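J.: Just to be clear, the model below is a prediction. Sequence and coordinates:
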Amino acid sequence: MGNFRNLLIWQKSMVLVTKIYEVTQAFPKEEAYGLTSQIRRCSVSIPSNIAEGYGRGGDIELKRFFGITLGSLFELQTQIEIAYNIKYIDEATFKKLYENTRELEIMLMSFINKIKHDS
């Protein structure tokens, strides 16, 4: 079955986490325990849950963890939109991050649907 690191979806989610950390470094210091922390935590949970689900073995566990991952991804999409709305990120940054999350969303949904049909 290989290693979770070989999954393109995990690799892309790791790139996204790095981008999120870079972008949130510019957030106001008073957000350190607010939006900054929340955005970082849910972005980190995306590759973490992919890895954990993959490591659990079996389609049922993988599907469950990919569902959790999808929830974290939707949470991240909401939070980057909030950051854009309150002018913490500019439109170009928002669009790029959102595109990255949408790509992961499509990949995750495809994975989940494949698991449903294979089970």
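T.: Yep, it's here. Numbers count the residues shown, from 1 in each chain.
J.: When you work out contacts or count neighbours from here on, use the C-alpha atoms and nothing else.
T.: OK.
J.: the strands in this structure, which residues?
T.: Ranges of strands in the chain, per DSSP state E: none exist.
J.: Okay, helices next: where are they in it?
T.: Under the criterion DSSP state H, the chain contains helices at 8-24, 35-56, 59-85, 91-118.
J.: These: which one's closest to M1?
T.: Among these, helix 35-56 comes nearest to M1, with 9.4 Å by C-alpha to C-alpha.
J.: Could you check the angle the closest one makes with helix 91-118?
T.: 20 degrees (axes from the mean of the first three to the mean of the last three C-alpha atoms, to 10 degrees).
J.: Off-centre distance for helix 35-56?
T.: What separates the centre of helix 35-56 from the centre of its chain is 7 Å, taken as C-alpha atoms, centre = their mean, to the nearest Å.
J.: returning to what we had before: what would the helices of the chain look like in JSON lines with mean neighbour count and distance to G2?
T.: JSON lines is the format used below for the helices of the chain (neighbours: other C-alpha atoms under 10 Å; distance: least, C-alpha to C-alpha, whole Å):
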{"stretch": "helix 8-24", "mean neighbour count": "17", "distance to G2": "12"}
{"stretch": "helix 35-56", "mean neighbour count": "19", "distance to G2": "10"}
{"stretch": "helix 59-85", "mean neighbour count": "19", "distance to G2": "14"}
{"stretch": "helix 91-118", "mean neighbour count": "15", "distance to G2": "16"}
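J.: ok, and here's another one to check against it:
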Amino acid sequence: MDGKNFRQLRVWQLGMQLAEDVYRLANGFPKHETYGLRSQIERAAVSIPANIAEGHAIGSTKDFARYLGIAQGSLAELETHLMLAQRMQYGNP
């Protein structure tokens, strides 16, 4: 792509920070949500920087754009899960 390592991409760095914040938040969820909403939230959060990294590593602009779209979809999924967690009064989203 542009010669940068994915770790240098600001969007990847922000995605990693978001994933870290989400994991910390999810630690406060009720025990019965370990394999439910908590798991879904954590998977959606980590999917964002993972797809950015994977798309960048492939090398083509077209593929990178496709993976950015997938990351954007994961972000919308995460937002939906966090809205539900807020409605359920889990943690403090």
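T.: Structure's in. What do you need? Only a predicted model underlies this, so the values are computations on that prediction, with no experimental measurement involved.
J.: Now the TM-score, please.
T.: Overlay of the two chains. TM-score (TM-score structural alignment, normalised by the length of the second structure): 0.95; 91 aligned residues with a C-alpha RMSD of 0.7 Å.
J.: hmm, back to that, could I get the helices of the first structure in a markdown table, plus columns for distance to M1 of the first structure?
T.: Converted to a markdown table, the helices of the first structure look like this (distance: least, C-alpha to C-alpha, whole Å):
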| stretch | distance to M1 of the first structure |
| --- | --- |
| helix 8-24 | 14 |
| helix 35-56 | 9 |
| helix 59-85 | 12 |
| helix 91-118 | 14 |
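J.: OK, contacts around E33 of the second structure?
T.: S39 (C-alpha atoms under 8 Å, 6 or more residues apart in numbering).
J.: Please say which position in the first structure it maps to.
T.: Aligning on TM-score structural alignment places E33 of the second structure opposite E31 in the first structure.
J.: just Q8 of the second structure next, same as before
T.: Using TM-score structural alignment, Q8 of the second structure lines up with N6 in the first structure.
J.: what's around its match, how many residues?
T.: Neighbours of N6 of the first structure under the rule other C-alpha atoms under 10 Å: 10.
J.: What distance do you get for the residue most central in space within the second structure to S60 of the second structure?
T.: Nearest to the geometric centre of the second structure sits A45, at 2.4 Å (C-alpha atoms, centre = their mean). Remark: distance between A45 of the second structure and S60 of the second structure (C-alpha to C-alpha, to the nearest Å) = 24 Å.
J.: same check, this time on L84 of the second structure
T.: Distance from L84 of the second structure to S60 of the second structure, by C-alpha to C-alpha: 36 Å.
J.: and if you look at T34 of the second structure?
T.: Relative to S60 of the second structure, and taking C-alpha to C-alpha, T34 of the second structure is found at 38 Å.
J.: same thing with P49 of the second structure?
T.: Counting by C-alpha to C-alpha - P49 of the second structure and S60 of the second structure are separated by 18 Å.
J.: Would you mind finding the match for Y21 of the first structure in the second structure?
T.: So, by TM-score structural alignment, Y21 of the first structure is matched to Y23.
J.: in terms of contact, does its match touch A44 like I think?
T.: No - Y23 of the second structure is beyond contact range of A44, at 10.7 Å (criterion: C-alpha atoms under 8 Å).
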